[in-house]
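Enquirer: got a sequence here, can you build the structure:
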Amino acid sequence: MLRTMPLTKNLTLEQINHLIDTGHAFISPFGLNRTAYIVINHKPFMVVVTDVSINAIQLSGSWYNWDELEKMGGVFESEFEALKAVAGGA
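Expert: Here you go, the predicted structure:
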């Protein structure tokens, strides 16, 4: 059975290139079970990243697509980044 596995240093460059070529490699902007901040009505709120997919992210159990989050104000790794975006410095 195939299952999701993290990339490791044990993979060869050929294996990594194959994963990229076949669309199996992605960059996840946020780690699972880590805190993040979303901006709602110009205020940052702390959430927990519970899942990340290609088109969406699950924050504290609620799914948001990336475009929807961008329109709301964004999702950030730190409260400082969120406050900076609210202040117009992002």
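Enquirer: C-alpha only now, for contacts and for neighbours.
Expert: Fine.
Enquirer: how is Phe80 assigned, secondary-structure-wise?
Expert: helix (DSSP: H, G, I helix; E, B strand; the rest coil).
Enquirer: what about it, distance to Ile40?
Expert: From Phe80 across to Ile40, the span is 15 Å (C-alpha to C-alpha, to the nearest Å).
Enquirer: for stretch 13-32, buried residues please.
Expert: Neighbour-count burial for stretch 13-32 flags Phe30 (criterion: 16 or more other C-alpha atoms under 10 Å).
Enquirer: all the strands of this structure, residue numbers only.
Expert: Using DSSP state E, the strands of the chain run over 35-40, 43-52, 56-59, 62-65, 75-76.
Enquirer: and for comparison, fold this next one:
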Amino acid sequence: MMKTVPLSKTLSIDQLNHLIDTGHVYVTPLGLNRTAYIVVNHKPFMVITTDISINGIQLSGAWYTWEDIEAMGGVYDSEFDALKAIANGV
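Expert: The predicted structure follows:
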């Protein structure tokens, strides 16, 4: 049985290229079960990243499409980044 495993340095370049070619490798903006910040009413709001998919992200149990997140002003790794985005007019 195959199971989900994180990428590691034990994979060869050929194996990694095969995973990329077959659509198994994605770059996610945030890690799972980590805090993140979204901008709500021009204030940073802390959430937990509970799941990430190709079409959206689940933050504290609520699903958002990437377009919804972009319209809200984005999702940020730190409160400082969210505050900086607010100051820049997001």
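Enquirer: so for Phe80 and Ile40 of the first structure, which sits in the more crowded spot?
Expert: Neighbours per residue (other C-alpha atoms under 10 Å) separate Phe80 of the first structure from Ile40, with Ile40 holding more: 15 against 12.
Enquirer: how close does Asn17 of the second structure sit to Val25 of the second structure?
Expert: Counting by C-alpha to C-alpha, the gap from Asn17 of the second structure to Val25 of the second structure is 9 Å.
Enquirer: and if you look at Gly56 of the second structure?
Expert: Gly56 of the second structure sits at a distance of 16 Å from Val25 of the second structure (criterion: C-alpha to C-alpha).
Enquirer: quick one: stretch 44-52 of the first structure to the second structure mean distance?
Expert: For stretch 44-52 of the first structure, the mean deviation from the second structure after alignment is 0.5 Å (mean C-alpha distance after the TM-score superposition for the first structure).
Enquirer: in that stretch, which residues are buried?
Expert: For stretch 44-52 of the first structure, by 16+ other C-alpha under 10 Å, it's 44, 46-52.
Enquirer: kindly report the same for stretch 79-90 of the first structure.
Expert: Buried residues in stretch 79-90 of the first structure (16+ other C-alpha under 10 Å): 79, 81-83, 85-86.
Enquirer: stretch 61-68 of the first structure too?
Expert: Trp66.
Enquirer: residues contacting it, please?
Expert: For stretch 61-68 of the first structure, the surrounding residues in contact (C-alpha atoms under 8 Å, 6 or more residues apart in numbering) are 50, 55-58.
Enquirer: thanks again, I'm all set now.
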